[in-house]
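[1] Predicted structure and sequence below. I'll ask about it afterward.
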Amino acid sequence: MKVIYRITYPNGKIYIGKDLTDSINYFGSASSELIARDFTREERRHFTITREILWESETASDAEVARREIEFIRKCRSNDPSIGYNRWPPPGQRSEAD
């Protein structure tokens, strides 16, 4: 199963990612440095995040999953630094498919 997921951090910011293996223990590749800037040392002592599957497919190609990931990043605006931790694609950047 291939999935697109949303991770929500305690500050409400989100990260959208894809997992081509449906690993229950995969939480993406968001920048630890960016996330750490948003939390005090005390806030980091007890930290809960939520991982929600937004889309899944048993038959999609890896390329389709990548396209869907970008769609969800744009739809959820997780590439806007005030909303999320995705840094690609930059807000306003158009893809070849647009």
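    Thanks, I have it.
[2] From here on, just use CA atoms for contacts and neighbour counts.
    Noted.
[3] now the strands for the protein?
    2-8, 14-19, 50-57 (DSSP state E).
[4] Show residues contacting the first one.
    Which is strand 2-8. Residues from elsewhere that reach strand 2-8 (C-alpha atoms under 8 Å, 6 or more residues apart in numbering): 14-22, 27, 49-58, 60, 65, 68-69.
[5] before we move on, back to that, for the strands of the chain, could you give me a markdown table that also reports mean neighbour count and distance to Ser82?
    Converted to a markdown table, the strands of the chain look like this (neighbours: other C-alpha atoms under 10 Å; distance: least, C-alpha to C-alpha, whole Å):
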| stretch | mean neighbour count | distance to Ser82 |
| --- | --- | --- |
| strand 2-8 | 21 | 13 |
| strand 14-19 | 26 | 10 |
| strand 50-57 | 15 | 18 |
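[6] let's bring in a second model and compare:
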Amino acid sequence: MVIYKITYPNGKIYVGQDRTNSINYFGSADSALIAKDFPKDMRQSFTVCRDILWESETATRQEVNAKELEFILLLRSNDPAVGYNRWPRFRPSGGEA
């Protein structure tokens, strides 16, 4: 089981988990949300990067879920300006709505 970070060409990130550590799994981010940031011409050729942030062979599903949440909050990938995670809902600090 791993927690990974996907970095897209625009620098935005997505944090997720993969219980099988599959070489060709690149997350389940909202495709429509990502597509808004990439016009057709940018889709012709691009590179994404998948980094393993944490891994375990013995963690429970609950521990993996907690670790995923920890990294989402740490990296702020739920902030629409930073990443594509939409859970937990981003709440700006400083009294902004």
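    Everything's here; your move. Computed from a predicted structure; not experimentally measured.
[7] sorry, back to before: can you tell me which of the strands of the first structure is nearest to Pro81 of the first structure?
    Proximity to Pro81 of the first structure (C-alpha to C-alpha) singles out strand 14-19 among the strands of the first structure, at 9.7 Å.
[8] which helices and strands sit right next to that closest one?
    Contact here means 3 or more C-alpha pairs under 8 Å, 6 or more residues apart in numbering; DSSP states H and E; on that basis strand 14-19 of the first structure packs against strand 2-8, helix 62-76.
[9] how far apart are the longest one and its match in the second structure?
    It stands for helix 62-76 of the first structure. Compared with the second structure after the fit, helix 62-76 of the first structure shows a mean deviation of 0.4 Å (mean C-alpha distance after the TM-score superposition for the first structure).
[10] Going by neighbour count, which residues of that helix are buried?
    Going by neighbour count (16 or more other C-alpha atoms under 10 Å), the buried part of helix 62-76 of the first structure is 65-66, 68-70, 72-74, 76.
[11] before we move on, what about stretch 22-33 of the second structure?
    By 16+ other C-alpha under 10 Å, the buried positions in stretch 22-33 of the second structure come out as 26, 29.
[12] what comes into contact with it?
    By C-alpha under 8 Å, 6+ apart, the residues outside stretch 22-33 of the second structure that reach it are 6, 14, 16-18, 50, 84-85.
[13] check contacts around the residue nearest the centre of the second structure.
    The centroid of the second structure falls nearest to Tyr14 when counting by C-alpha atoms, centre = their mean (1.6 Å). Residues in contact with Tyr14 of the second structure (C-alpha under 8 Å, 6+ apart) are 5-7, 27, 29, 77, 83-85.
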